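Colleague: I would like to see how this sequence folds:
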Amino acid sequence: MGRHRGRGRLLALAIAFIPLSTAFYLPGTAPRDYRYGDSIEVYVNSLTPMLNSKLRSLISYDYYDQVFHFCQPDGGPVKQPESLGSILFGDRILSSPYQVDMMYNTSCNTLCRSHVPKDDAKFINDRIKEDYGVNFIIDGLPSSEMRQDVKTGEIFLDAQGFNLGKADPQTQQVALNNHYDIWIQYHVKDNAQYRVVGVMVYPSSRDSSPVDGSSAANCKTDRPLFLSETNDNDIYYTYSVNFIPSDIPWGLRWDAYLHVFDPKIHWFSLINSLIIASFLVFMVAMVLYRTITKDISRYNAIDLSEDVQEDYGWKLVHGEVFRVPDRPMVLSVFVGNGIHLLIMAGVTLIFALFGFLSPSNRGSLATVLLICWTFFGCVSGYVSARTYSTLGGEQWKPNLVLTAILVPTVVFATIGLLNLFLIGSSASGAVPFGTILAILLLWFVISIPLSVAGYFYGLKHGPFPHPVRVNPIPRQIPPKPWYLNTLQAAILGGILPFGAAFVELYFVLSSLFGNRAYYAFGFLFLTFVVLVLTTATVTVLFTYFILCAEEYRWHWRAFMIGGGQAFWLFAYGLWYWASRLSFDNFTSVVLYFGYLFIVALLDFLLGGAIGYISAYFAIRRLYTSIRVD
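Modeller: Presented below is the predicted three-dimensional model:
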C-alpha cells in the first residue's frame, strides 16, 4: 500500500469561504533549529515502485538489501523508530553514510566504491526497468523532485522519491543513477539559526571511474553508467549538497508537497455525487410523500358502506414483514461489523479533515485507523446484539463469538497469506513478527473485550419492538419482476452509490497501490458522506418496491443492495489493473487482487450495514403509520 501522510482540511461553518483544496497543517513534531555547520541527518527508506505511465510492481525492497550494494555507514545502518501504521505500509527507515552540514555547499563527495557482481547487476537493471525509486528523508521531509502540473501549471514537490536509474525504451540500455545532487531549502529564523523547509534530490548516471591515476571519483564526466550483466562491476557513489534560501516558513513547508492532482476532476466528482444524492433524496421524498402518504390515508380511512376493506401492495404483507429471515445470526454479525467500519472510517476522516494527522508523522493515517478499529469494537458488539435480538435470535453466545472474531479472522488470514508472498519475495513490506504480535494483542486484549462489553450493553437494551404482529403461517409470495431478485437488485442498486464515488476512487487506488500520497481529505470526506446518503436512499427505494411486489423477505435483500457497490468497486479494480498496471511478476498480481478483495469485502460490509439499518427503520416508520385491525 501507498504511504498515507495525513493532510488535514479546514471545514467548519464557514465552508463557503474556504476552498476545499487548501488546508492547514498541525505539526506533529517541534521544529529543529540548526546552527552553521550543524550535522543534518539523512535517512533512507525502502525502494518502492513509482507510478509514472504504469505501475509495474507492488514489491518494495530494503535500501540495504545486499543485492543493491549501496554504501553503508560505519558500524552498519541504525534502524529508526517508526509508528505501527508506518511499519504496516512498508516504511523501513535507516541511517545513512551521507554527511550533510548546515550551510556547507559541497560537490562531488565520494560516498564509497561498490562492487556489484554480474548476477546482482541483472537484478538492479530489472528494478530500473520497473521504475523503482529511492527515498531519502531529511529533517522529516521526503526527498522529492520539483515538477510542474501540466494541467494547472502549479509548481510542486513530487514526494515519490527519485529514480533508481533510467531505461532507454529504444536501445533497451539501462543506466544506474549513482550521483545525487541534494538541494536543501532553508529558512532563516534569525542570524544564527536555520530551519529546513524543502528537500530536492536530482539523480544522474555518471561513469565516475578515476582518471589519470587519481584515486578520487570523476563526477564531471557525462558518460552514463551501465551495469554489465556479463562481468562484475566496480562503481562509485557520489553526491553534492547545495543550500538555497527560501521565504517559506517552517509551518508551511509541507504546502509544496501537498499537491492535489486534477482539482477540476475532484470538483466534478463532488458535484456529480451531490447531484446523484439530491436526485435520490428527491425520489425517496416523492415516494414517501405522494405514494406512501396516499396509501396510508386510504388504508386508515373507514368506508362506512363496506364492512371489509381489502389490503393490497405493501400493506398486504404487514403480517410477514418482520418475520425472522434466513441465517439471522450471520446477518447480525455482518451488520454489527459494518457499522463498526462506518464509525471507524468516519472518525478517521474527521481527524484527517481537521489536520490532526500530520504529514510529518509517517503512517499516522493507518495508525489512527487501527486505533479506531480497536476501540470501536464496542460498536460492533452493541449493534450485533440489538440486531440479533430484534430478529428473534436466542443463541446469543455463538453470536457474540462470531461478532468478535469472524470478520477480523478473515481479514487477518488474507493479509497473513499475502505476507507470506512478501516474505518469499524478500520484500521490505513484509510485516515483522513483532508488529503482527502487537496487532494480535490489540485485538485480543482491547478489541474483543470491548466487543463483549458492547454486546452485553446491547442485550441490556433488548430488541426493537415491532409495530405489527407476525402471522403464525407465512403467506405465499407471488412472482416478482426480475430486477427485484436478490442478485439483480444488488447489482442495480450498487450502481448509483458507486457512481457517486468512482472518480475519487481513482485517486484512492493510486495512493493505495501506486505509492502516491493522497491529501484531498476535504473532497474524500464529502464524498464519503454522499456515499452513505446515496446507499441509504437507494436501499430504502428498492426495499419499498420489493414490499409493493408482496415480497416480505427484505432483510438480506436490503443488505445485499447496500453492499452491491462492492461488486462495482471490484470491477473498477479490474479496469484499473488493465489500464494502469503492468505487473511483471506473479507476486504483485497476487498482492493486488488480495488487497482488492479485502477492500471490496470491507466495502460490502459497510454498505450492507448502511442499507439494512436504513431499510429497517424506514419500514418501522412505514408500518407504524398505518392502522392494522
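
Colleague: Please make it C-alpha for all contacts and neighbour counts, starting now.
Modeller: OK.

Colleague: tell me how far the ends of stretch 351-369 are from each other?
Modeller: 10 Å (Cα to Cα, to the nearest Å).

Colleague: can you check stretch 371-384 too?
Modeller: Its first and final residues considered, stretch 371-384 spans 21 Å by Cα to Cα.

Colleague: which residues are contacting it?
Modeller: 332-341, 343-344, 347-348, 400, 403-404, 442-443, 446-448, 450-459 (Cα atoms under 8 Å, 6 or more residues apart in numbering).

Colleague: Just the buried subset of the residues you listed, please.
Modeller: 332-341, 343-344, 348, 400, 403-404, 442-443, 446-448, 450-459 (16 or more other Cα atoms under 10 Å).

Colleague: Filter these down to the ones in strands?
Modeller: Of the buried ones among the contacts of stretch 371-384, none are assigned to strands by DSSP state E.

Colleague: So which of those are in helices?
Modeller: If you go by DSSP state H, the buried ones among the contacts of stretch 371-384 have 332-341, 343-344, 348, 400, 403-404, 448, 450-459 in helices.

Colleague: give me every residue that touches Leu422.
Modeller: 59, 428-430, 587.

Colleague: just Thr539 next, same as before
Modeller: Thr539 neighbours (Cα under 8 Å, 6+ apart): 493, 558, 561-562, 611-612, 614-615.

Colleague: so which helix or strand takes in the nearest residue to Gly90 once chain neighbours are set aside?
Modeller: In this structure, Gly90 finds its nearest non-sequential neighbour in Gly429, 4.1 Å apart by Cα to Cα, 6 or more residues apart in numbering. For Gly429, there is no host helix or strand (DSSP states H and E).

Colleague: Please generate a structure for the following sequence too, so the two can be compared:
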Amino acid sequence: MKMVGALVVFLFLVSGLRVEADGSNHKYHRQKAELVREILTSKANFVAASQLQNSNCKWSQKPPFSVIAVMSMENETETLDDNRNRRPCSDRKWNHVLVSLPPETYRYYDLPFCSPEHVKEKREDLGEVLNGDRLVDAPYELNFRVDKHNEILCKKTLSKEEVAQLRTAVLKDYYFQMYYDDLPFWGFLGKVERDDKMDPSEYKYLLFKHIHFDVLYNNDRVIEINVQTDPNMSVDITEDKEVEAEFTYSVKWKETDIPFEKRMEKYSKSSSMPQHLEIHWFSIINSCVTVLLLTGFLATILMRVLKNDFIKYSHDEESVDDQEESGWKYIHGDVFRFPKYKSLFSAVLGSGTQLLALALFIFLLSLVGVFYPYNRGALFTALVVIYALTSGIAGYTATSTYLQLEGTNWVRNLLLTGCLFCGPLFLTFCFLNTVAIVYSATAALPFGTILVILLIWTLVTSPLLVLGGIAGKNNKTEFQAPCRTTKYPREIPPLPWYRGTIPQMAMAGFLPFSAIYIELYYIFASVWGHKIYTIYSILFIVFIILIIVTAFITVALTYFQLAVEDHEWWWRSVLCGGSTGVFIYGYCLYYYYARSDMSGFMQTSFFFGYMACICYGFFLMLGTVGFRASLLFVRHIYRSIKCE
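Modeller: All right, here's what the predicted structure looks like:
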C-alpha cells in the first residue's frame, strides 16, 4: 500500500510540472469567419473562469494580461491562463496563436506585431502543453482603473515580406485571442473590402492599428473585458511595399455591480442560450425517446419469445416421444466453450473496463464543475492522471478473465493489455507529432513533455497494471458455467448471409449510434470548432442511454445467434457491442466533408488520426459492455432450464 500511495503522489506531482513550450510560425490556412464573428458580437463570450485568489488589485496595478494572437475563423480558440505562481496583479502578458483547428496553433509573434524588448515565456503544466497552449509576454499595459487614450504601442516599418504575411492573415480571417485576468476575448486583425473608387472587382486589405479595451470592475475585482478594433484606424496593406504603421490602444474602465463569483456564469450562458438550449434538449429527448421505444419494443418481443421457449423446453422434458433437437437449449454443451485467442480476448475486456471507468470518472468531474469553460488543460490533465490510476483495473480484469479461461501465460497477457490501447495511441501520436513539427505548430509536444508522459507510463501506469494483474492472479476463481461443456464442439449449421458477423455488427451499431448522433454534432463542434460545450448533464444522460442500448441490442443479437445454434457468441458479442465505434468513425467522414471547412494535410491528419484512437477506445469500451451483458443473459437463460 505504501508503494501505491507513493506512486499516486508522484503522479500528481508530475502532472503539475511546468513544461517549457516551444513553437514557431507557418503559413496560415483559410477557414470561414461566421462563427468567430458571432463570438465577437456577443459580450457573453468574453467572460470565462478565473482563479479567485488572483484578482483583487489596487490602483495602478496590472492584473494578469494574456494574449492569444491571430487565428482563423473555423474553430474554437485556444485558452490561456496566467502563471499561477506569480503575484496577483503582476504585469505579465501572454501571447498565443491559433490557426484553423485547435491543434494547428501558432505563436503570437509569428506575425510581425509589436513586441516587448524582452519576451517572457510562461512555463505551463502538463495539461496546458497537451492542450497546445504556448504563452509569451504581450506588449499591452492595462493598469487597474487607469484609463488610456490612443496610447502608442510602437511604430513599425513593415517590410514587403511582413506586409504579405499580414495580408495573407487578413485574407484568411485571422483573429487574435487575448486574456486579461483569465478572461478571454477576441478581435480581428483586419478586414477585406471592395475598392469602389478604383475597381469594384478589386479588394483592399486593411490592417487594424488600434485596439480599444473596455474593462468592467467591481471594487478591486475585474469582472469582464471586451475588445474593439476600430475599422477607421487602419493601414492599407494591399500592395507589396513597405508600410509605416503606428499601433495604438485605448483602455476604458467601467464600474459594474456584477459580483465576482458570478462573472463566469455569463460566459457559460453564451454556450447555452435559452433558445439553443431548448432546441438541444428537444432534439436529445426526441432521439432518446425514439430509441428507448424501439428498445422497449424489441425487449417485449424478446421476453415473449423467451417465455415461449421456456414453455416449449419444459414440455419437451415431460414428453416421452423422441423429438428432434433444435434451438438454443440444445447447444448447452458448447455455449460456454471458451473462445479462441484467449489472451487477446482478455486484454480487450481489461482495456475496455479501464476505459469505461475512465469515462465515468471524467463525467463525475465534469458534473461537479471541474471542467468549467477555459480551465485550460484540466481535461487533458484529468485524462492522463485518471488513465494512469485506473490501469490497475485493466490488469486485474484482464488477468482474472484470462485465468478463468484457463490461460497459462498471464504475464504475456498483461503485456498485451498494457499495449492494446496505448500502443496504437502512441504510434498515432508519433506520426501526428512529426507532422506538427514539420508545420511548426504548437501542437508539437516539446521533449520535456514527452519525457514526463513516458515517466508517468513507466513509473505509475505500468506498476499499477502489474499490481492489478497480481491481484487478479491471487483472486483466481473458476468460470461459473451452469452447463458442462462437451469434449468436441458441435458443428454450426449453414446460416444465411445476414447472420454473418458484418451484417450483425451493422445492425448492432445502428441503434446505439442513433441515440447519440445528435449529441455528436455538439461535441464535434466543441472539440473541432468554436462552440463551447458546458451542458455535461445532457452528455451524461446520453452516455448512460448509450450503455443501456448497447447492452440490450447485443443481448438480443446474442439470443438470435444462439437460437440458430451458433454457439460462437463470445467474440461476436464484443464485435457487435463495439460496432458503435465504427459508426462514430463513419460520422467523422460525414462531418469532415459536409459540416466542416477543414483542409490541409495537418488538419486532416489530426482529425482522422485522433478520432481513430477515440473511436477505437469506444470500440473497446462498448465491446466490453456488450460481452458482459451477453454473459449475464446467457448464464441466466441456461440456469432456467435443465441441462444434462
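
Colleague: Pick the one among the contacts of Thr539 of structure 1 closest to Ile598 of structure 1.
Modeller: Gly562 (17.3 Å; Cα to Cα).

Colleague: What residue in structure 2 is paired with the closest one?
Modeller: Counting by TM-score structural alignment, Gly562 of structure 1 corresponds to Gly577 in structure 2.

Colleague: wait, that match sits on Met507?
Modeller: No: proximity of Gly577 of structure 2 to Met507 does not meet the contact threshold set by Cα atoms under 8 Å, at 10.3 Å.

Colleague: neighbour count winner among the two?
Modeller: Gly577 (36 against 17; other Cα atoms under 10 Å).

Colleague: Surely that one forms part of a strand?
Modeller: No: counting by DSSP: H, G, I helix; E, B strand; the rest coil, Gly577 of structure 2 falls outside a strand, being helix.

Colleague: Against Asp125 of structure 2, how distant is the spatially most central residue of structure 2?
Modeller: When Cα atoms, centre = their mean is applied to structure 2, the residue found nearest the centroid is Val527 (6.1 Å). Per Cα to Cα, Val527 of structure 2 is found 21 Å from Asp125 of structure 2.

Colleague: what's the answer for Tyr610 of structure 2, then?
Modeller: 22 Å.

Colleague: same question, Thr397 of structure 2
Modeller: Taken as Cα to Cα, the span from Thr397 of structure 2 to Asp125 of structure 2 is 32 Å.

Colleague: likewise Phe543 of structure 2?
Modeller: 30 Å.

Colleague: Looking at the two, which one has more neighbours?
Modeller: Asp125 (23 against 18).

Colleague: would you list every one of the strands in structure 2?
Modeller: Using DSSP E, strands in structure 2 cover 65-71, 93-94, 97-99, 101-106, 148-158, 175-180, 183-188, 190-195, 199-208, 210-218, 221-229, 234-236, 243-255.

Colleague: Please identify which of those strands is closest to Arg639 of structure 2.
Modeller: strand 101-106 (53.1 Å).

Colleague: Now find how far off-centre the closest one is within its chain.
Modeller: Centroid separation for strand 101-106 of structure 2 versus its chain: 15 Å, with Cα atoms, centre = their mean, to the nearest Å.

Colleague: After superposing, tell me the mean distance of that strand to structure 1.
Modeller: With mean Cα distance after the TM-score superposition for structure 1, strand 101-106 of structure 2 departs from structure 1 by a mean of 4.4 Å once superposed.

Colleague: Which elements pack onto that strand?
Modeller: Packed against strand 101-106 of structure 2 by the contact rule (3 or more Cα pairs under 8 Å, 6 or more residues apart in numbering; DSSP states H and E) you find strand 97-99, helix 601-639.

Colleague: Adding mean neighbour count and distance to Gln404 of structure 2, write these out as TSV.
Modeller: Shown next, in TSV, are those (neighbours: other Cα atoms under 10 Å; distance: least, Cα to Cα, whole Å):
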stretch	mean neighbour count	distance to Gln404 of structure 2
strand 97-99	34	51
helix 601-639	20	14
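
Colleague: For these, give me JSON lines that also has distance to Thr554 of structure 2.
Modeller: Below are these laid out as JSON lines (distance: least, Cα to Cα, whole Å):
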{"stretch": "strand 97-99", "distance to Thr554 of structure 2": "42"}
{"stretch": "helix 601-639", "distance to Thr554 of structure 2": "5"}
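
Colleague: so which of those gets nearest Val14 of structure 2?
Modeller: helix 601-639 (24.1 Å).

Colleague: In structure 1, what stretch matches that closest one?
Modeller: Using TM-score structural alignment, helix 601-639 of structure 2 pairs with 586-624 in structure 1.
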